[in-house]
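Trainee: pasting the sequence and the predicted model now:
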Amino acid sequence: MSDKKTKSILLVGVGGQGTILASKLLTLGLMEEGYDVKMSEIHGMSQRGGSVSSQVRYGEKVWSPVIEKGSADMIVSFEKMEALRWLEYLKKDGKVVVNNHEMMPMPVIMGKADYSPDIIKEMQDNCKDVTVVNATEEAVKLGNGKVMNIILLGTIIKAMGLEDINWNKIVSENVKPAFVEDNLKAIQVGMSLV
């Protein structure tokens, strides 16, 4: 554990994208490394494509899992609109990693809301450090579209300087044996994208 200052990471997405699994693996890795870690999850009708967020805070001593507006070191968004929705939680010098993927939320499908065509531009106008990745596409290239969440975990590992943690051990102990190899490849792909 090199940096004692508390760091805050916000993972946001839509139900079914694996946001919670990525958060749990991140939390387990941080704990293994000796950090005090607090994690909280919010499921907004996640089974029906609703918003899902997970807040992970780690450091020498963390008192609360809650990330206040304007205090996240990093936002990782599994879906474009969710990145924009949570942008006010980012620190002034924070990082955003956005999966360039659209999942129409229920209000848009029902015609009660619009899905902005310029989400990436809006984020870049409001934030200095925005990295756009095609994690969904990269997961398909690996032969398993479901590892998109683990690719995004890889972007966190690299962007936050957490490469020294034994991710092979964390994945091997917490993922079904049949999927360990795909998940380990996905972490490497994610790390190469940022």
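Mentor: Looks like it arrived, so ask away.

Trainee: C-alpha from now on. contacts and neighbour counts both.
Mentor: Noted.

Trainee: list the contacts of stretch 69-85.
Mentor: 7-14, 17, 19, 51, 86-103, 115-116, 119-120, 122-123, 149, 152, 156 (CA atoms under 8 Å, 6 or more residues apart in numbering).

Trainee: those helices in this structure, which residues are they?
Mentor: Taking DSSP state H as the test, the helices found in the chain are 19-32, 80-86, 106-109, 119-126, 135-141, 148-159, 167-174, 180-192.

Trainee: any chance of these in JSON lines, plus mean neighbour count and distance to residue 39?
Mentor: Output for those, formatted as JSON lines (neighbours: other CA atoms under 10 Å; distance: least, CA to CA, whole Å):
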{"stretch": "helix 19-32", "mean neighbour count": "20", "distance to residue 39": "7"}
{"stretch": "helix 80-86", "mean neighbour count": "21", "distance to residue 39": "17"}
{"stretch": "helix 106-109", "mean neighbour count": "12", "distance to residue 39": "27"}
{"stretch": "helix 119-126", "mean neighbour count": "14", "distance to residue 39": "25"}
{"stretch": "helix 135-141", "mean neighbour count": "18", "distance to residue 39": "23"}
{"stretch": "helix 148-159", "mean neighbour count": "26", "distance to residue 39": "15"}
{"stretch": "helix 167-174", "mean neighbour count": "16", "distance to residue 39": "17"}
{"stretch": "helix 180-192", "mean neighbour count": "20", "distance to residue 39": "21"}
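
Trainee: and the comparison structure, right after this:
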Amino acid sequence: MRCDIVIAGVGGQGNVLASRILARAAMEYELPVQTSEAIGMAQREGVVMSHVRMGAGNYGSLIPNGGADVLLGFELAETIRGLDKIKNDGVVIANSYTIYPVSVSLGISQYDPVGLVDYLKKNTQSLYLFDATALASQAGTVKATNIVMLGALEALKLLPYGGDHLKEVMLNMIPQKLHEINLKAFELGQQAVGGA
């Protein structure tokens, strides 16, 4: 089974760690996997887009426009920026949480969350939209937003490997002291889309 996933967000949201967890899980499941990241100029709150390609038949680490099976959107505006990557029948899992760019703080540009949500609803066929950052906070830290999103992805059964395998890999990649928070975050993500 092939699965191409784009993760769109901003720096500091754990985008790269999420892509590494997905890729490591594929490798340990003995699937071919390729990854790539495009990271913005700023470490925090700069644009970050990761590509994870799992399964045979991929001829490059970048997913072409219209080629992604799944778009994981960690931030609302960045989800919309990533929409051109998704297949017509692809699945969008989006965090409704917004991070206002510096240009908005400076009064140079505007950010309209309501308009962005409307646009997202009108331009996606299969959308799961929820506040993953609030769920991560409920689990113990907003830094677990990426794990909430992975839980949602797993619950939709879109991965070529099972949820127990993904959780095991996740726990092997994060410090022991953070296991309880991240397991809770994963579970809350599953529940957000009607799973587990």
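Mentor: Right, received. Where do you want to start? Note that the structure is predicted; figures quoted are calculated from it, not measured.

Trainee: now what about the TM-score between them?
Mentor: Remark: TM-score between the superposed chains equals 0.91 [TM-score structural alignment, normalised by the length of the first structure]; 190 aligned residues with a CA RMSD of 1.6 Å.

Trainee: picking up where we left off before, among the contacts of stretch 69-85 of the first structure, the buried ones, what's the ChimeraX command?
Mentor: With 16 or more other CA atoms under 10 Å as the criterion, this ChimeraX line picks the buried residues out of these:
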select :7,8,9,10,11,12,13,14,17,19,51,86,87,89,90,91,94,95,96,97,98,99,100,101,103,115,119,120,123,149,152,156
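
Trainee: name the residue most distant from the centre of the first structure?
Mentor: In the first structure, residue 111 marks the outermost C-alpha relative to the chain mean, sitting 28.1 Å out by CA atoms, centre = their mean.

Trainee: quick one: that one and residue 105 of the first structure, what's the gap?
Mentor: As defined by CA to CA, to the nearest Å, residue 111 of the first structure lies at a distance of 10 Å from residue 105 of the first structure.

Trainee: likewise residue 176 of the first structure?
Mentor: Distance from residue 176 of the first structure to residue 105 of the first structure, by CA to CA: 30 Å.

Trainee: who has more neighbours, the two?
Mentor: residue 105 (18 against 10; other CA atoms under 10 Å).

Trainee: hmm, the more buried one is touching residue 46, no?
Mentor: No: between residue 105 of the first structure and residue 46 there is no contact under CA atoms under 8 Å: 10.7 Å.

Trainee: what lines up with residue 65 of the first structure in the second structure?
Mentor: Aligned against the second structure by TM-score structural alignment, residue 65 of the first structure finds its counterpart in residue 61.

Trainee: ok, that match to residue 15 of the second structure distance?
Mentor: From residue 61 of the second structure to residue 15 of the second structure the distance is 16 Å (CA to CA).

Trainee: and if you look at residue 174 of the second structure?
Mentor: 14 Å.

Trainee: over to residue 151 of the second structure?
Mentor: Applying CA to CA to residue 151 of the second structure and residue 15 of the second structure gives a distance of 14 Å.

Trainee: same question for residue 3 of the second structure.
Mentor: Taking CA to CA, one finds residue 3 of the second structure at 18 Å from residue 15 of the second structure.

Trainee: equivalent analysis for residue 82 of the second structure, please.
Mentor: Taken as CA to CA, the span from residue 82 of the second structure to residue 15 of the second structure is 14 Å.

Trainee: what touches both of the two?
Mentor: What both residue 82 of the second structure and residue 15 touch, as defined by CA under 8 Å, 6+ apart, is the set residue 8.

Trainee: contact partners for residue 158 of the second structure?
Mentor: residue 3.

Trainee: quick check: it vs residue 127 of the second structure, distance?
Mentor: Distance from residue 158 of the second structure to residue 127 of the second structure, by CA to CA: 14 Å.

Trainee: over to residue 43 of the second structure?
Mentor: 29 Å.

Trainee: could you do residue 5 of the second structure as well?
Mentor: Distance, residue 5 of the second structure to residue 127 of the second structure, using CA to CA: 15 Å.
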